[in-house]
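J.: Below is the structure, and that's it, no one-letter string:
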């Protein structure tokens, strides 16, 4: 076990005025309280608080935070009390220790609604002093570093909690290095095969290219010297999870990733940042659309930097980040920079944002929100967001998360404008409401009196604010419609277990689910806020769920009138499990489209033809065809193995078309018969994992809407 002198020495390196006596007393107190306690690994328990304190000392934090780290488990796990800690170390430290204790006691990996409530409590508690979160993040970081000592099921639980909550929380607070390490360690537990695959491919790439990082660093340093720019240049390979996430989100194979390596140029002032950018763009060709100026438009967590991607050596794309030393400190430590010391003095970093502001705004916004799931969704969106900046026609800047749409823009301006939106123009051109906005675009929202939000808007919107406003308006304006649809969904769910959805049963469900009356239950089901099977379970909890019940093809879709037929749209090929909407068509009944189908834009001005639809719950037959675009290496036996992989997933290939034939690869379209979305994702996973598959993705052809009449559901 490390002596207190080691910790005090590390603190004195950045804060010579530290209260060594306070640190030593806290060290001795914690050691005494934890005496006789051991970790899962067999080590004395107090090694953990020491490690947490060391991590925070590396962040150059103040004495109160370091002492809190040493004592953070004493009130929860030992005979020490809040009063005793306050008496020995003062009220400030006692409050911090109490805050960490309360966070530790929250069961953040419980069910979704409980998780939302715990998230709410977490933000309420930490908004008073953000240092509580800093200690908790360091605590989680050390626990993840030593996670192998835990039981396998506990490792999975802690890793999922880390991936869902603590890693994005660290990122939202600007602590990128901690976020990356937390993500990668959780990734190691949750998907070890994928992580090993990424590392194996990365090692193979290094063998092919040699020490390319060192050469590129040298190239950049040379360009800086030519212009007399004083700068530090560093190169690094991205973490396995970061590479894996990019492969998934961009649907790219490892070989097609452009920015596996990242480089940082740290200059002495802001002006030199732009000079360095010019030097790099003069030396290498910039990749269009990959430049971001976070210096003139900082992220809300204080992050500032210039990002550019260029074609470097051997035409390999590399990402370069350019920032000053002060910007770099905020980029690495985030809100921790607010308490950090330099040369023995607390320094005010001009780029560190007020860490309390974000927490306070978030808690105030949702303090009175009764819907726990809305709150949880909004919190996750806030934490995961990367931002874009768009302009109103008058030139005002609207800040939105990446992936936001004109609908989000409208609601960000005003809820009334969002509710009355009928269409939008981006840079003067009319676009569908689900268009993803980009940095610097000018957005004009077109409204009309009498317009009301539609059900499909919930899936189009990306921000918590817009989704909450849409749902609220839908509940108010379309209550009767939702009750009607909900009644049909509930009736079908009760029929699946040979029961009737009587008024008495619905009143019982309302009581058990905490609703005011039966109509509220039906309205929530109709608006997708509550599942019909949950209503059934609240009345008949002992009956088996309906997921395994076979669905009759003629009853696959709910929401179609008795005299209408339903047909899957050939353009988007929706499958059970996806959000859907219907478009009435003379002679064809109702054509079922996926909610993100491009062809829905054709009916934007015909709201009377739109029909709310849901897939029937249960096991669907193998008659939902999906087209998949696959690029494979041109080697013996590869195509046969791909077909075998699909067959092993109990799927059927109904058609195969070659699109392109090259000496080294084939590109083809496979029509695969599937049950539902889960079945489709299983097939895609095995294809993506095959080393001879260069690229795979869903193939949709908007032109097929007019050319075909659609396949019956």
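T.: Done, it's in. As the structure is a computational prediction, the values presented were derived from the model and not from experiment. Numbers count the residues shown, from 1 in each chain.
J.: from here on, contacts and neighbour counts on C-alpha atoms
T.: Noted.
J.: how about the helices of the stretch 351-500 of the chain, start to end?
T.: Counting by DSSP state H, counting those that start in this stretch, the stretch 351-500 of the chain has helices at residues 355-366, 372-384, 406-413, 415-419, 457-460, 464-477, 479-495.
J.: in the shortest one, what's buried?
T.: When you say that, I think you mean helix 457-460. Buried residues in helix 457-460, counting neighbours by 16 or more other Cα atoms under 10 Å, are found at 457-458, 460.
J.: quick one on the thing from earlier: may I see the helices of the stretch 351-500 of the chain arranged in CSV, with distance to residue 438 as well?
T.: As requested, the helices of the stretch 351-500 of the chain are arranged in CSV below (distance: least, Cα to Cα, whole Å):
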stretch, distance to residue 438
helix 355-366, 24
helix 372-384, 17
helix 406-413, 11
helix 415-419, 19
helix 457-460, 16
helix 464-477, 18
helix 479-495, 35
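J.: most packed of these?
T.: Each of the helices of the stretch 351-500 of the chain was scored by mean neighbour count; the highest is helix 406-413, a mean of 24, by mean count of other Cα atoms under 10 Å.
J.: hang on, the earlier thing: would you mind saying which of the helices of the stretch 351-500 of the chain lies nearest residue 190?
T.: Distance to residue 190, taken as Cα to Cα, is lowest for helix 372-384 among the helices of the stretch 351-500 of the chain, at 19.5 Å.
J.: and the comparison structure, right after this:
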């Protein structure tokens, strides 16, 4: 590609009319434009040039050039990148409404709605009206316009590049200010739109202003390298011969590194070798040819495996596609190699301008589609509408654009299993589950109480990776959401999440300053005489609800780990008064009809579980589920099991359930409400302190009918935040 700078200077030559009706000054624009669009109608360009030249006549740039040289240079830049006629027409007129007496209505009447929209999109807001907010609010306006038509930003990028080329006539402090905005906003936007030809030159110009010493050193290294024969020339010749012998038609070029690229490589590797100042670029016609080239160069040269990347199968989020590899020749010289088709090369250089659909922007997906505003742009457009003050918008915009990579996660609806085939959610690299929640649900993410990544429960602060399957848990919309905590701000990486969280915290200062607390008593079913429990907020200190407080009269028997004197879980089918204490009679029978039988606390069997018993101290028989670990241990020590069976007609039972959940306010209330609705009474409850936002609830329940246990467990699992409900099974003590 010829230098855009030389082409821009060429556009300044000549002002007289040509035989085809175009002024001489438009000669280079017309030639370059027709190279990309042979059938283009240049009548609109001629009329646009005439209006621009006449309206800017008498205006001079600080460089001393007539002002018309600026829109001409901007138009030539875009023509070189393959922009269509409407974009070039608007670029010729892009400063007329801002700097002359031409009105937007005049532009609309003469050139149509599209051209008018593009000109309006790049027209700056008046400082007289906006003061210091004029620049950031102008960018906000341009970004919103870009959401509808990406050509707005294409014109702005070309406009900024020409201004940066001529920035030397400005005061040093103004140069620095403009260079910083270009670095923080325009260069990242050029990267996201894939317009590398503009981005690389902008980077070099900014680098020269903000880091003059490092820039001078890099330029000196490039100049020193140019004095010696370039070893890449010989390697390119060898590659051409290999591909020719393989029957692959390809063009092999040496692509020099630009100044910033040399600087970055030097920072990464230290001293640079003679092959580090450029890369081999191999261009072919078809995608399959790219892989054929790769096979040949890896066969005939020594490949550096660690350097291989396939951006054809997995394009970058700005639609960049190429194969990257590195090879060493017989002399040990290593060259980086880029392999792409000619169409890939056009997209790599000109990005969205080369796509043919003027409204399309990179989707960040599989690289095959363009849509009006997915990925980074749609996120940006969403959060900027909530950033009502200019300072927040400006700060968050620069933070958003500082993210130089995108990932895609697959997010299922609440309660559904994540599926890689759908629910694709593009996010910036480094995003967490908090960011994903707000990106997917907006302000409804205030109700997010947990997440599962790739099937595993995880903290909301977890950083997501490309391809993760994500499931988010939300509180019911009908309940008053507890809302985000201030700590969420530490985990939020995206502006959308940070702005939404700040708004909520500002609107709920009391909730933000204190942990929510609740007090619950008499949580058994109404009229059940159930036990009492007290909770200082789910996720607070451990709260145990005692049911029986008598101490054991003798050391516990291993076969009776949950005997009648244990605290917090009675073992029988139902309590009956006995000297003021709770005693039980189990609904099972043993061989000896006179034996006292009770249910083991460790596994809490209920009908119709398969059960077995063991004799314990005092002649009693403790009943366990056959799958209980105690049964295995007792059998291994030679203890003889006692045959037991469920009593005919016994329906009621007592059982201990463990509910594993993501900690949130009102969880205990919601669970006990569901338990009561199923007709069960809470005998005791135990809430453990949270660990990594997870909490364990243990309930001892009295059920009127054992057959209702499966339905009860299913109902408990449906409570938001609960991810598992199991029958309690206590681990055995070590031998």
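T.: Noted; the coordinates are in hand. Owing to the predicted nature of the structure, the values given are computational and were not obtained by experimental measurement.
J.: if you skip the residues just before and after it, what's nearest to residue 191 of structure 2?
T.: Excluding the flanking residues, the one nearest residue 191 of structure 2 by Cα to Cα, 6 or more residues apart in numbering is residue 199, at 6.5 Å.
J.: what residues are up against the one you found?
T.: Counting by Cα atoms under 8 Å, 6 or more residues apart in numbering, residue 199 of structure 2 touches 187, 190-191.
J.: one step back: nearest to residue 657 of structure 1 among the buried residues of helix 457-460 of structure 1?
T.: Using Cα to Cα, residue 460 is the member of the buried residues of helix 457-460 of structure 1 that lies nearest residue 657 of structure 1, at 32.7 Å.
J.: Any idea how many residues pack against residue 640 of structure 1?
T.: Using other Cα atoms under 10 Å as the criterion, residue 640 of structure 1 is surrounded by 9 other residues.
J.: distance of it from residue 115 of structure 1?
T.: Distance, residue 640 of structure 1 to residue 115 of structure 1, by Cα to Cα, to the nearest Å: 46 Å.
J.: try residue 401 of structure 1
T.: Distance of residue 401 of structure 1 to residue 115 of structure 1, given as Cα to Cα: 23 Å.
J.: you'd agree residue 206 of structure 2 is up against residue 181?
T.: No: at 9.6 Å, residue 206 of structure 2 does not count as touching residue 181 under the criterion of Cα atoms under 8 Å.
J.: So which of those two has more stuff around it?
T.: Neighbour count, other Cα under 10 Å: between residue 206 of structure 2 and residue 181, residue 206 has more, with 25 against 15.
J.: so what corresponds to that one in structure 1?
T.: Aligned counterpart of residue 206 of structure 2 in structure 1: residue 186 (TM-score structural alignment).
J.: Now its match: closest residue in space, sequence neighbours ignored.
T.: Leaving aside its chain neighbours, residue 186 of structure 1 sits nearest to residue 159 (4.5 Å; criterion: Cα to Cα, 6+ apart).
J.: Contacts only, for that neighbour.
T.: 144, 185-187, 189-190.
J.: now residue 451 of structure 1
T.: Residues counted as contacts of residue 451 of structure 1 (Cα under 8 Å, 6+ apart) are 419-422.
J.: Now do it against residue 459 of structure 1, distance only.
T.: For residue 451 of structure 1, the distance to residue 459 of structure 1 equals 18 Å [Cα to Cα].
J.: Please identify which of the helices of the stretch 351-500 of structure 1 is closest to residue 304 of structure 1.
T.: Of all those, helix 355-366 comes closest under Cα to Cα, at 15.6 Å.
J.: chain center to the closest one: distance?
T.: With Cα atoms, centre = their mean, to the nearest Å as the basis, helix 355-366 of structure 1 stands 19 Å off its chain's centre.
J.: which other helices and strands contact it?
T.: Helix 355-366 of structure 1 sits against helix 112-126, with contacts defined as 3 or more Cα pairs under 8 Å, 6 or more residues apart in numbering; DSSP states H and E.
J.: relative to helix 372-384, how tilted is the helix it packs on?
T.: Orientation of helix 112-126 of structure 1 against helix 372-384 (axes from the mean of the first three to the mean of the last three Cα atoms, to 10 degrees) gives an angle of 60 degrees.
J.: Give the other helices and strands that helix 112-126 of structure 1 contacts.
T.: helix 91-105, helix 355-366, helix 372-384.
J.: can you rerun that using 7 Å?
T.: In this structure, helix 112-126 of structure 1 makes packing contacts with helix 355-366, helix 372-384, judged by 3 or more Cα pairs under 7 Å, 6 or more residues apart in numbering; DSSP states H and E.
J.: Now distance to residue 440 of structure 1 too, for those helices, in CSV please.
T.: Converted to CSV, these look like this (distance: least, Cα to Cα, whole Å):
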stretch, distance to residue 440 of structure 1
helix 355-366, 24
helix 372-384, 21
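J.: And these: which comes nearest residue 234 of structure 1?
T.: Of these, nearest to residue 234 of structure 1 by Cα to Cα is helix 372-384, at 26.3 Å.
J.: Just want the angle from the closest one to helix 464-477.
T.: Relative orientation of helix 372-384 of structure 1 and helix 464-477, computed by the same axes, to 10 degrees: 160 degrees.
J.: Report the angle between helix 372-384 of structure 1 and helix 355-366.
T.: Inter-element angle recorded for helix 372-384 of structure 1 and helix 355-366: 150 degrees (by the same axes, to 10 degrees).
J.: what packs against helix 372-384 of structure 1?
T.: helix 112-126, helix 167-172, helix 464-477.
J.: gap between that helix and the chain center?
T.: Distance of helix 372-384 of structure 1 from its chain centroid, counting by Cα atoms, centre = their mean, is 10 Å.
J.: element containing the nearest residue to residue 345 of structure 1 once chain neighbours are set aside, please.
T.: In space, residue 345 of structure 1 comes closest to residue 15 once its chain neighbours are excluded; the distance is 6.6 Å by Cα to Cα, 6+ apart. Counting by DSSP states H and E, no helix or strand carries residue 15 of structure 1.
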